[in-house]
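Undergrad: Just a sequence and a predicted model for now, questions to come.
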Amino acid sequence: MIGSAGGALSAERYGIGRPATEAEISAWDIDVDRDGRKLPPGSGNIAHGRDVFEAQCTSCHGARGEGGTGERLVGGQGTLASTRPVKTVGSFWPYAPTLFDYIRRAMPMNAPQSLSDDDVYAVSGYVLYLNGLVPDGTVLDARSLAAIRMPNRDGFVPDPRPDVRP
C-alpha cells in the first residue's frame, strides 16, 4: 500500500491497497536539502519571478511580499532577537535551496507542485531580491542558488537532547 511499510500484508489481509510503483515514488521524491543536492536542472530570472509572483502569489502574500492571508515573506532583518521578531525569508530562513524546495512542493497553496522548475527558480530569486539578498537581473540555477548565504544561516543551534540525531 502506498506509504505503508506493511502494504503487502495489508493488501493480503484486507484486499485493499498495493505497493507504490517506482514512477509514483519518484514523482514524490523531490526533496532538496539545505546544501542544494537534488536541485533540478533549470534556471529563472528576477523579471520572470516578478511575473509569476504577481500571477500566483500576490493574492496571499501581498504585492511585494508584505503578507496578507499568507505569511509575510519580506523584511524583519534585525528583529529576531527583539521582543517582536518578524520571521520572513530574509530574516529567518537559513538556506536558500530549502526555499526552492518549499515553493516547489507547497505553492501556490491552491495548486501545489504546479509551477515548473524554471518558475520556482524565478520566484525564489524574486523573493530573495525583495529581501535585498540578490540584485535585480540575477539568474538562479542549482549552482547559484546553493551558493547564496542567507543572513540567518548561523542563527540555529544544534538540539542537545540525546534522543535527537544531528
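TA: Received, thanks.

Undergrad: When you work out contacts or count neighbours from here on, use the C-alpha atoms and nothing else.
TA: OK.

Undergrad: At the geometric centre of the chain, which residue sits there?
TA: Y102 (2.0 Å; CA atoms, centre = their mean).

Undergrad: Straight-line length of stretch 28-43, end to end?
TA: Distance between the boundary residues of stretch 28-43 (CA to CA, to the nearest Å) amounts to 21 Å.

Undergrad: Next one for the comparison:
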Amino acid sequence: MSKFRKLAFLAGLFGATLAAHAQDTAKKAEAAEGPVTDAALSTDARAGSRLGLGRVATPDEVAAWDIDVRPDGKGLPVGKGTVSDGETIFAEQCASCHGDFGEGRDRWPQLAGGFDTLTRDRPVKTVGSYWPYLSTVYDYVHRAMPFGNARSLSNDDVYALTAYVLYLNDIETDEDFELSNENFTAVTMPNAGTFVPDDRAEEQHYKDDADPCMTDCKPGPVKITMHAQVLDVTPEGGGDESGPAGGSVD
C-alpha cells in the first residue's frame, strides 16, 4: 500500500471511529434526558443531528450560563442576605486578599474608601468611590469570586457579600440591612450618573465613513509637554514611582 493510500485509509478509519463515538454519545444523552423532536431543532441543529454531533441544550444548561445582571435589575435571582451574614462570609472567603475591611492587601484590589479622590492625580477607584452600578458588584462576585473557587457561592451568599461591601463603603450604615432582589435597584451608588456615553460613533470620520487620520494629522512638530503618571503597578524593588502626575502629548 502506498504512503498516500495508507494515510487515506487511516483518515477514513479515524473518521468512522469519531462518528461512531458521537452517535453513541447522542444515544446515551437521549436515553438520559428523553428524545428531542426534529421540529424543535433549528436548521443548524438539525444539520448537526444528521451528523450525529451534539444536541439541543436543556433549559437548565442554558440557565447555568445565563447569569448576567443588568443595572436595571434584570437577571437578578431571587434571594437575600444581611450585612452580618456578609461579614462572616467575607472574613472566611475574601479578607485574605481584600483585607478585613476592604482595604486591600499586597497587590489585591481595595474595595472600600477612596471617596473624593477621583479628581486627584492618583485616584483610588473602589466599589464605593468609582463603580456606578450595584449590579456590577453582584454580577462579578457571583461570576468570578472567590478567587480560585468561582461560582461556589449561593445566591444568598452573594446578596450578603454585596450588602457587606455597601456597609464597608458607608453606602448602607445599618448593621441589620438586608439586600434582596426586591430592594436591589433602590440602592444608588455614589458615582452613579458621572459616566458619559460612548459617543465615538459621532466623531466626524465615523459620520463621513472615512478612515481616521494616522499620520501628519497635526501641523508642526510633535512636542511632549508632560510625561504620563507612573502607575502603582510595579512590584516592590523595581520601577520608579516618583515624577510628575498626569500629562499628555501634543
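TA: Good, I have the coordinates. This structure is a prediction, so every number in the text was calculated from the model and none was measured.

Undergrad: Please name the nearest non-neighbouring residue to the corresponding residue of the first structure for G128 of the second structure.
TA: Per TM-score structural alignment, the equivalent position to G128 of the second structure in the first structure is G90. Distance criterion CA to CA, 6 or more residues apart in numbering; nearest residue to G90 of the first structure, sequence neighbours excluded, is N131 at 5.2 Å.

Undergrad: show me the contacts for the one you found.
TA: By CA atoms under 8 Å, 6 or more residues apart in numbering, N131 of the first structure lies in contact with V74, G75, V89, G90.

Undergrad: now do G65 of the first structure
TA: Contacts for G65 of the first structure were tallied using CA under 8 Å, 6+ apart; they are T58, R72, L73, V74, V127, L130.

Undergrad: Which position in the second structure pairs with the residue nearest to G90 of the first structure?
TA: Counting by TM-score structural alignment, N131 of the first structure corresponds to N169 in the second structure.

Undergrad: One more: M150 of the first structure?
TA: Using TM-score structural alignment, M150 of the first structure sits opposite M189 in the second structure.

Undergrad: Tell me how far stretch 133-141 of the first structure lies from the chain's centre.
TA: 17 Å (CA atoms, centre = their mean, to the nearest Å).

Undergrad: how about the strands of the first structure, start to end?
TA: Applying DSSP state E to the first structure gives strands spanning 44-45, 139-140.

Undergrad: Turn the contacts of G65 of the first structure into TSV, columns for neighbour count and distance to L145 of the first structure.
TA: Output for the contacts of G65 of the first structure, formatted as TSV (neighbours: other CA atoms under 10 Å; distance: CA to CA, whole Å):
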residue	neighbour count	distance to L145 of the first structure
T58	18	23
R72	19	21
L73	24	18
V74	23	18
V127	23	12
L130	22	15
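
Undergrad: and of those, the nearest to P108 of the first structure?
TA: In terms of CA to CA, no member of these lies closer to P108 of the first structure than T58, at 10.2 Å.

Undergrad: What residue in the second structure is paired with the closest one?
TA: The alignment partner of T58 of the first structure in the second structure, by TM-score structural alignment, is A95.

Undergrad: For Q23 of the second structure, see how far away that match is.
TA: According to CA to CA, A95 of the second structure stands 49 Å off from Q23 of the second structure.

Undergrad: Spit out the contact partners of Q93 of the second structure.
TA: P146.

Undergrad: One more: F53 of the first structure?
TA: V123, Y126.

Undergrad: what comes up buried for stretch 119-132 of the first structure?
TA: Across stretch 119-132 of the first structure, burial judged by 16 or more other CA atoms under 10 Å covers 119-131.

Undergrad: ditto for stretch 131-140 of the first structure
TA: Those would be N131, L133, V134, T138, V139, L140, for stretch 131-140 of the first structure by 16+ other CA under 10 Å.

Undergrad: isn't V83 of the second structure right next to Y159, touching?
TA: No - contact criterion CA atoms under 8 Å: V83 of the second structure and Y159 do not qualify, at 9.0 Å.

Undergrad: P40 of the first structure matches what in the second structure?
TA: Match for P40 of the first structure (TM-score structural alignment): P77.

Undergrad: and G113 of the second structure, how many neighbours?
TA: By the other CA atoms under 10 Å criterion, the neighbourhood of G113 of the second structure contains 20 residues.

Undergrad: That one: what's it in contact with?
TA: Counted by CA under 8 Å, 6+ apart, G113 of the second structure has contacts E103, V124, T126, G128, S129, N169.

Undergrad: Counterpart of it over in the first structure?
TA: G113 of the second structure maps onto G75 in the first structure, by TM-score structural alignment.

Undergrad: so how far is Y121 of the first structure from that match?
TA: Where Y121 of the first structure is concerned, G75 of the first structure sits at a distance of 20 Å (CA to CA).

Undergrad: P40 of the first structure now?
TA: Distance, P40 of the first structure to Y121 of the first structure, using CA to CA: 10 Å.

Undergrad: next one: V134 of the first structure
TA: V134 of the first structure is 13 Å from Y121 of the first structure, by CA to CA.
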